[in-house]
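**Q** Let's see this in three dimensions:
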Amino acid sequence: MANILDSVDLRTQLVGENRLELLIFKLHTSQLFAINVFKVKEVVKLPKLNSLPGSHPNITGVANIRGLSIPVINLRQAISMRHGEEEGECNLIITEYNRSVQGFLVGEVMNIENLTWRDIQPPPSQVGRNNYLTALTKLNRDGAERLVSIIDVEKVLSEIIEYNVHISDDVLDQNIVDHLHGRKILIVDDSSTARAQIRDTLSQLGLEIIEATNGLMALNMLKKWCDEGKNINDEILMMFTDAEMPEMDGYKLTHEIRNDPRMNDIHIALNTSLSGSFNEAMVKKVGCDRFISKFQPDLLVEVVQDRLRDIL
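**A** A predicted model of the protein is given here:
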């Protein structure tokens, strides 16, 4: 237990520094891809896979890793990347997203890069909505600048596992629901899939949704309202923010909000696919009011209802 707590403490010391670590890999082409190290449990050579009849076409099979059966997703196929060499080094990146464990079949796994979120940029608007990227960054390799594409894993998974937006009847508090209609919620997330899940869930209650695709955009929006003399709590009921976002992450966003007396009482819920004691500690460190794992519609509704109860 001491080792776990020491690890958590070391990571929480980075709060406010707006940093991340990326695992860099290839998909049997020269192009570089990445995912956040926080979501990676381990990397192993591709083991023998067992077939899984009737599974989604992007699931290559099931790997047995220390007694745990893990579905393996062909990442190159899942992001509709058609060109590449079929032969070559194959590795399995085992990840945990939204309380589930899965493996991604990739090619060469290269290294871990420590960057700031300021180094990370959203993909250009010209790529359209059907791309599988949340962001881009650049690295120097052998004296040349290389582009790195950061995968939108939530979108990849949403096409394999249908995310539910159904709200259970027994979750709804009719004494509260009637007061939700027309109130506004700010959601901050770089994944269009994640924003859609919150929007499609909470709009059923008559809530109006304001969206921002990264922490800096959200912070600028909030500061503008303050500069205009608006009371933030009159503008929004609360804010849901992701942890990982280009330019400014959710931890830094919360840190900035809590240090601005004009808006430091915003009710903030960290809504993230990252899980575990690390995030619980980060929530306490930066001053979020709640921490919830993504894609739990009933829990989203409970958090909003609890917030409204506090102010009625």
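
**Q** switch to C-alpha atoms for all contacts and neighbour counts from now on
**A** Noted.

**Q** Going by neighbour count, which residues in the one helix or strand Leu147 maps to are buried?
**A** For Leu147, the host element (DSSP states H and E) is strand 144-151. The neighbour-count check on strand 144-151 (16 or more other Cα atoms under 10 Å) flags Val148, Ser149, Ile150, Ile151 as buried.

**Q** So which other helices or strands are in contact with the helix or strand that comes right after it?
**A** Sequence-wise, the next helix or strand downstream of strand 144-151 (DSSP H and E) is helix 153-158. Judged by 3 or more Cα pairs under 8 Å, 6 or more residues apart in numbering; DSSP states H and E, helix 153-158 is in contact with helix 192-202.

**Q** got the buried residues for the helix it packs on?
**A** Thr193, Ala194, Arg195, Gln197, Ile198, Arg199, Asp200, Thr201, Leu202.

**Q** Considering those, which is situated nearest to Phe33?
**A** Nearest to Phe33 among the buried residues of helix 192-202: Thr193, at 19.5 Å, using Cα to Cα.

**Q** mind listing what that closest one touches?
**A** By Cα atoms under 8 Å, 6 or more residues apart in numbering, Thr193 lies in contact with Glu154, Lys155, Ser158.

**Q** measure the last one to Thr193 for me?
**A** Think Ser158. 7 Å (Cα to Cα, to the nearest Å).

**Q** try the second one
**A** Counting by Cα to Cα, the separation of Lys155 from Thr193 is 6 Å.

**Q** Tally up the residues packed near the spatially closest residue to Glu280 that is not a sequence neighbour, please.
**A** In space, Glu280 comes closest to Phe291 once its chain neighbours are excluded; the distance is 6.9 Å by Cα to Cα, 6 or more residues apart in numbering. Phe291: 20 surrounding residues under other Cα atoms under 10 Å.

**Q** how about the host helix or strand of Phe291: buried residues?
**A** In the assignment (DSSP H and E), Phe291 maps to strand 290-293. For strand 290-293, the neighbour count (16+ other Cα under 10 Å) marks Phe291, Ile292, Ser293 as buried.

**Q** what's the first one in contact with, if anything?
**A** What that stands for is Phe291. Ala269, Leu270, Asn271, Thr272, Asn279, Glu280, Val283.

**Q** among those, which are in strands?
**A** Taking DSSP state E, the ones among the contacts of Phe291 that sit in strands are Ala269, Leu270, Asn271, Thr272.

**Q** and for comparison, fold this next one:
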Amino acid sequence: MTGVLNTVDQRTNLVGENRLELLLFKLNSRQIFAINVFKVKEVIKMPTLTKMPGSHNHITGVASLRGEPVPVIDLRRAIGFPPFHGDQEEEQNLIVTEYNRTTQGFLVGQVRNIINTAWTEIQPPPKTAGRANYLTAITHIQEQEQIQIVEIIDVEKVLAEIIDYDVSISEEVLDRDLLDNMHGRKVLIVDDSTTARNQVKGTLSQLGLEIIECRDGMEAYNLLKSWCDQGKTVTDEILLMITDAEMPEMDGYRLTYEVRNDARMKDLFITLNTSLSGSFNEAMVKKVGCDRFISKFQPDMLVEVAQDRLRDLLSPNK
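**A** Here you go, the predicted model:
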């Protein structure tokens, strides 16, 4: 099982090329689900768990992995399926992941394989799909001359329903002298997760900022281009853009690359706000030209970035 991921570290060249790799798995149902390989630390057979009294009902227990406690989430139950029963005939595996600076395991059924695909092949889920609330996107694979749908899990929503994310701002971070100048300015948020967009929106709206939302990099890029085509100055329209890294159609790295290579919008202040691992993203920030990097979800850091950007604009040297 661990051999499935033994080349993950060699795949960073996919990022920034508008490509990704997905780890496919099942939840002991016919559907095929997936998450981004870059969020996966390892895949193992289901270990012995310790029950935690009073924990969320989606938490099956805690696994001890190399001496570190890792909460295990029953992914079937978390997305609205009946929970795993623990039958001996029922295949159970643990996908250990790193999201939002925390490590957690997802209890799944069969773990299949990794596929390499382009973000242009990733589509938003149908609006009428019953489980769309737990999907960020879908894609397709061909198996035995049949086209199969792959459903990409919105892990941020799954985690947000277990962990209460606090959007309050620390008093020592908030610069009240800037609030009057903040009021009415606009920020563009680009993220395929409704949960993630709401977290950023709930934080920055406290500053009096107006929020413009886009669901993927292509939608955001088309919006920016439309402003330029109308003769508008992008940096006058928005204070900054806050973008996720992994999104359908166009990822955040490619979005940043395209912006930096368009003379009409190249000076836009861009912050990468992602749940992917910090050290990797810090390198990618420099490569594609983002101004700042934030590992989700940190309200105080979002506020600091917005305040720093405004201070820079208000500086007499500007």
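
**Q** PyMOL command for the buried members of the contacts of Thr193 of structure 1?
**A** In PyMOL syntax, the buried subset of the contacts of Thr193 of structure 1 is picked out as below (16+ other Cα under 10 Å):
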select buried, resi 154+155
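
**Q** From the contact counts, what lies against the longest helix anywhere in structure 2?
**A** Taking DSSP state H as the criterion, structure 2 has its longest helix at helix 299-314. Of the remaining helices and strands, those touching helix 299-314 of structure 2 by 3+ Cα pairs under 8 Å, 6+ apart are helix 194-204, strand 292-295.

**Q** Identify whichever of those lies nearest to Thr60 of structure 2.
**A** Of these, nearest to Thr60 of structure 2 by Cα to Cα is helix 194-204, at 23.2 Å.

**Q** Where does that closest one end up in structure 1?
**A** Residues 192-202 of structure 1 are matched to helix 194-204 of structure 2 when aligned by TM-score structural alignment.

**Q** so how far is that stretch from its chain's centroid?
**A** 12 Å (Cα atoms, centre = their mean, to the nearest Å).

**Q** how much does it stray from structure 2?
**A** Mean deviation of stretch 192-202 of structure 1 relative to structure 2 after superposition (mean Cα distance after the TM-score superposition for structure 1): 0.5 Å.

**Q** related to what we said a few turns ago, between the helices and strands packed on helix 299-314 of structure 2, which gets nearest to Tyr257 of structure 2?
**A** strand 292-295 (14.3 Å).

**Q** What range does that closest one cover in structure 1?
**A** Strand 292-295 of structure 2 maps onto residues 290-293 of structure 1, going by TM-score structural alignment.

**Q** how much does that stretch stray from structure 2?
**A** Mean deviation for stretch 290-293 of structure 1: 0.5 Å (mean Cα distance after the TM-score superposition for structure 1).

**Q** same check, this time on stretch 301-311 of structure 1
**A** Looks like 0.4 Å for stretch 301-311 of structure 1 (mean Cα distance after the TM-score superposition for structure 1).

**Q** count of residues packed around the closest residue to Gln199 of structure 2 other than its chain neighbours?
**A** Closest residue to Gln199 of structure 2 apart from its sequence neighbours, by Cα to Cα, 6+ apart: Val167 at 6.7 Å. Per other Cα under 10 Å, the neighbour tally for Val167 of structure 2 reads 18.

**Q** mind checking the SS state of the corresponding residue of structure 1 for Val167 of structure 2?
**A** Counting by TM-score structural alignment, Val167 of structure 2 corresponds to Val165 in structure 1. At Val165 of structure 1, secondary structure determined by DSSP: H, G, I helix; E, B strand; the rest coil is coil.

**Q** what residues does stretch 172-184 of structure 1 touch?
**A** 205-210, 235-238, 301-302, 305, 308-309.

**Q** How about stretch 130-142 of structure 2?
**A** 79, 121-126, 147-155, 157-158, 192-193, 248.

**Q** what comes up buried for that stretch?
**A** For stretch 130-142 of structure 2, using 16+ other Cα under 10 Å, the buried residues are Ala132, Asn133, Tyr134, Leu135, Thr136, Ala137, Ile138, Thr139.

**Q** CSV for the helices and strands packed on helix 299-314 of structure 2, including distance to Leu224 of structure 2?
**A** CSV is the format used below for those (distance: least, Cα to Cα, whole Å):
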stretch, distance to Leu224 of structure 2
helix 194-204, 18
strand 292-295, 19
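
**Q** Can you tell me which of those is nearest to Gln104 of structure 2?
**A** strand 292-295 (16.2 Å).

**Q** just the helices in structure 2 please.
**A** So, for structure 2 - with DSSP H - the helices run 75-78, 155-160, 179-182, 194-204, 217-229, 234-237, 252-260, 278-288, 299-314.

**Q** Kindly provide the distance from the residue nearest to Glu280 of structure 1 to Arg258 of structure 1.
**A** In terms of Cα to Cα, Phe291 of structure 1 sits 16 Å off from Arg258 of structure 1.

**Q** Ok, Ser100 of structure 1 next?
**A** For Ser100 of structure 1, the distance to Arg258 of structure 1 - Cα to Cα - is 32 Å.

**Q** Of those two, give the one with the bigger neighbour count.
**A** Arg258 (17 against 9).

**Q** who touches the residue mapped onto that one from structure 2 in this structure?
**A** Matched to structure 2 by TM-score structural alignment, Arg258 of structure 1 sits across from Arg260. Residues near Arg260 of structure 2 by Cα under 8 Å, 6+ apart: Lys266, Asp267, Gly289.

**Q** Please name the residues that touch the second one.
**A** Contacts here follow Cα under 8 Å, 6+ apart; on that basis Asp267 of structure 2 touches Thr235, Arg260.

**Q** quick one on the thing from earlier: nearest to Leu253 of structure 1, of the contacts of Phe291 of structure 1?
**A** Leu270 (10.6 Å).

**Q** Wait, the closest one touches Met238, no?
**A** No: checked against Cα atoms under 8 Å, the pair Leu270 of structure 1 and Met238 is beyond contact range at 11.1 Å.

**Q** Please identify which of those two sits among more neighbours.
**A** Leu270 (26 against 22).

**Q** Just tell me what the more buried one corresponds to in structure 2.
**A** So, by TM-score structural alignment, Leu270 of structure 1 is matched to Leu272.

**Q** I'd like to know how far the residue nearest to Ile160 of structure 1 when sequence neighbours are not counted sits from Met263 of structure 1.
**A** Counting by Cα to Cα, 6+ apart, His56 is the residue found nearest to Ile160 of structure 1 once chain neighbours are left out, at 6.3 Å. According to Cα to Cα, His56 of structure 1 stands 46 Å off from Met263 of structure 1.

**Q** do Thr60 of structure 1 as well
**A** 48 Å.

**Q** same question, Asp169 of structure 1
**A** Taking Cα to Cα, one finds Asp169 of structure 1 at 34 Å from Met263 of structure 1.
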